[in-house]
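Chemist: Here is my input; please provide its structure:
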Amino acid sequence: MKNLESILVSPHLTLREAIDVIDRSGLQIAIVVDEQRHVLGTLTDGDIRRALLRQLSMSAAVSEVMQRSPQTALASASREEVLARMESRRILHIPLVDEQNRIVGIQTLRDLVFSRRKDNAVLLMAGGFGRRLQPLTSDCPKPLLSVGGKPILEIIIENFVTAGFYRYFISTHYHSEMVRERIGDGKRWNIDIQYVHEEEPLGTGGALGLLPKDQIREPMFMMNGDLLTNLDFNKLLDFHNSHEGVATVCVREYEHRVPFGVIDSDGLHISSMVEKPTYHYFINAGIYMLAPEIPQSVECGRCVDLPTLLQQQMAANKSVNMFPVHEYWLDIGQMEDFQRAQREVSGVFDV
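Modeler: All right, here's what the predicted structure looks like:
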């Protein structure tokens, strides 16, 4: 297999280096081998996300995170045997080995099964004013701002189309006619696009109440229309489907460095002193998977923010999960973000 060498890694490699290997190969997996090419383990996107959730350092060794007892198949096994094992174990890749457990190839589920179009709907939020990007947004809605010669919203749609999704809703408010005119009904991408219009801003969750409820039967995507990311949306869908929960919120690690010494105290007495500490948080990345019951719960015309809806679900003992995003991600909220997008887009997207 021509891509095999590109996914073989040493157990001593760092997670940061392993992410580069996984991203470059496009196979979503790395095979951990020793010098004789014996399979020691596997490392997937999911393994790395779980490590991030444990706040493991990106300089940690692959051996700390890898799956040490991966599923493998003999290279002599039939296609039917390999497919049956992958489907029963719900895995996307399986290393092919010889009798001595040395790697000789890899089989992917996508190679074995024809890609199918997915029925999950995608709601893209494109109604904001984009005030922090004025004067660029004075006469243009932010999702239509051009990055690398293409509107942000088109880049988002094309990423979803590539992933196999064909049912779209676009929420509009500010300069809605410009969005409709530019994006159209989706025929040029062979997809279906419907619009829901907010006469007045309804908050980040209010557009859910405008959706045709009878058309939301599967978990749906919801994403801000001003984000650039090369996240694999099928990974997010697989994660959501494999974890019980009414919603999955994509999160991004955020680092905050305090430029001063921080002092904790007990009354007048200093209990600790830390010089210029760094704190790590998970922030909302503006990409969601929602079970149908969430849009079903929002009345038409209700003004509500999505975090409020999710808090209500959690108060009702419903699970809301988070999905760490380590891929390229940029929230184009301010002028410096827009300028950064212009510099970086050609290296990340096909524009």
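Chemist: CA atoms for contacts and neighbours, from now on please.
Modeler: Noted.
Chemist: Centre-most residue in the protein?
Modeler: Centroid-nearest residue in the chain: residue 231, 4.2 Å away (criterion: C-alpha atoms, centre = their mean).
Chemist: Do a quick rundown of the helices in the stretch 101-250 of the chain.
Modeler: Under the criterion DSSP state H, counting those that start in this stretch, helices of the stretch 101-250 of the chain are mapped to 109-112, 152-162, 176-183, 203-206, 233-242.
Chemist: how close does residue 251 sit to residue 294?
Modeler: Going from residue 251 to residue 294 by C-alpha to C-alpha, to the nearest Å gives 19 Å.
Chemist: Same check on residue 148?
Modeler: Applying C-alpha to C-alpha to residue 148 and residue 294 gives a distance of 35 Å.
Chemist: Let's see this one next, to set against the first:
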Amino acid sequence: MNKLKKKDNLVVIMAGGLGKRLKPLTDNCSKSMLKIGDKPILEIILNNFIKQGFYNFYISINYKGEQIKNYFKDGAKWGININYIHEKKMMGTAGSLSLISLKDDLPLIVINGDVLTTLSYDKLMDFHKKNCAKMTVVGKSYCVKIPYGVMKKEGLRLLDFEEKPVHKALINAGIYVLEAEAINNIPKNSYYNLNELIKKMLFNGDFIAVYEMDDYWIDIGTKGGLYQAKKDVYEVF
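Modeler: Below is the predicted model of the structure:
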């Protein structure tokens, strides 16, 4: 049996959100500490990384952050290193990254704390490296079925009619790989979102790659997603 190769890349988990879409479940509980099966969501996310050889983690915390810190502590129970980014104010989806002291130039992975996935991070990192990207954004194919007949018209004239069409789009899966130099584009200790960083990097001419995943992925930030994950957990994870 081959020994699991350890990966020195930092993994940053964004777990500072208020969980407004999940109220009242999040009135007294951090969104990422809600349980799927017998484990908090955040523990499932961590375990998936651990199984793939990652051991250096930062968790960005704000709302109910002490619950997270008291549960995971320094990560020794899982054989990993956990540091915490304490957001004294809401800093958006990228602002807290400016508070990390990077000790090397390895790319880091950023993932939202309300995303469950079986994504192969080896494949993702190989893709990022192969394409020499400054940032890689993970996308997931998402289909929406319109439950009505859709008409196409010109003026008053009906041109076509399609019964219950399915529209397909590539959505942002909330998972990113960033080169260390990309972090330098983030204002220090300020509210800043990843979409702002992406727009800034694109304006600067930086190459941002898109990795289209076909693995299991679900957003548990909504009640529908949370309940679906509870059904899936034992088969998927």
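Chemist: ok, back up a step: just so I know, which of the helices of the stretch 101-250 of the first structure lies nearest residue 264 of the first structure?
Modeler: helix 203-206 (37.0 Å; C-alpha to C-alpha).
Chemist: Which secondary structure elements does the closest one sit against?
Modeler: Here helix 203-206 of the first structure touches helix 306-315, going by 3 or more C-alpha pairs under 8 Å, 6 or more residues apart in numbering; DSSP states H and E.
Chemist: what range in the second structure does the helix it packs on sit on?
Modeler: Mapped onto the second structure using TM-score structural alignment, helix 306-315 of the first structure spans residues 194-203.
Chemist: chain center to that stretch, what's the gap?
Modeler: Taking C-alpha atoms, centre = their mean, to the nearest Å, one finds the center of stretch 194-203 of the second structure at 17 Å from the center of the full chain.
Chemist: do stretch 117-137 of the second structure as well
Modeler: For stretch 117-137 of the second structure, the distance to the chain centre is 13 Å (C-alpha atoms, centre = their mean).
Chemist: Please tell me which residues of the first structure it aligns onto.
Modeler: So stretch 117-137 of the second structure sits over residues 229-249 in the first structure, by TM-score structural alignment.
Chemist: Would you mind listing the residues in contact with the counterpart of residue 156 of the first structure in the second structure?
Modeler: Aligned by TM-score structural alignment, residue 156 of the first structure pairs with residue 45 of the second structure. Each residue near residue 45 of the second structure by C-alpha atoms under 8 Å, 6 or more residues apart in numbering is listed here: 113, 115, 116, 117.
Chemist: The last one: how many residues sit nearby?
Modeler: As a burial measure, the neighbour count of residue 117 of the second structure was computed by other C-alpha atoms under 10 Å and equals 18.
Chemist: which residues sit in contact with it?
Modeler: 45, 215, 216, 217, 218.
Chemist: circling back to that earlier point, looking at the contacts of residue 45 of the second structure, which are in strands?
Modeler: Using DSSP state E, the members of the contacts of residue 45 of the second structure that fall in strands are 115, 116, 117.
Chemist: which one among the residues you listed gets closest to residue 171 of the second structure?
Modeler: Distances from residue 171 of the second structure to those, taken by C-alpha to C-alpha, are shortest for residue 115, at 13.1 Å.
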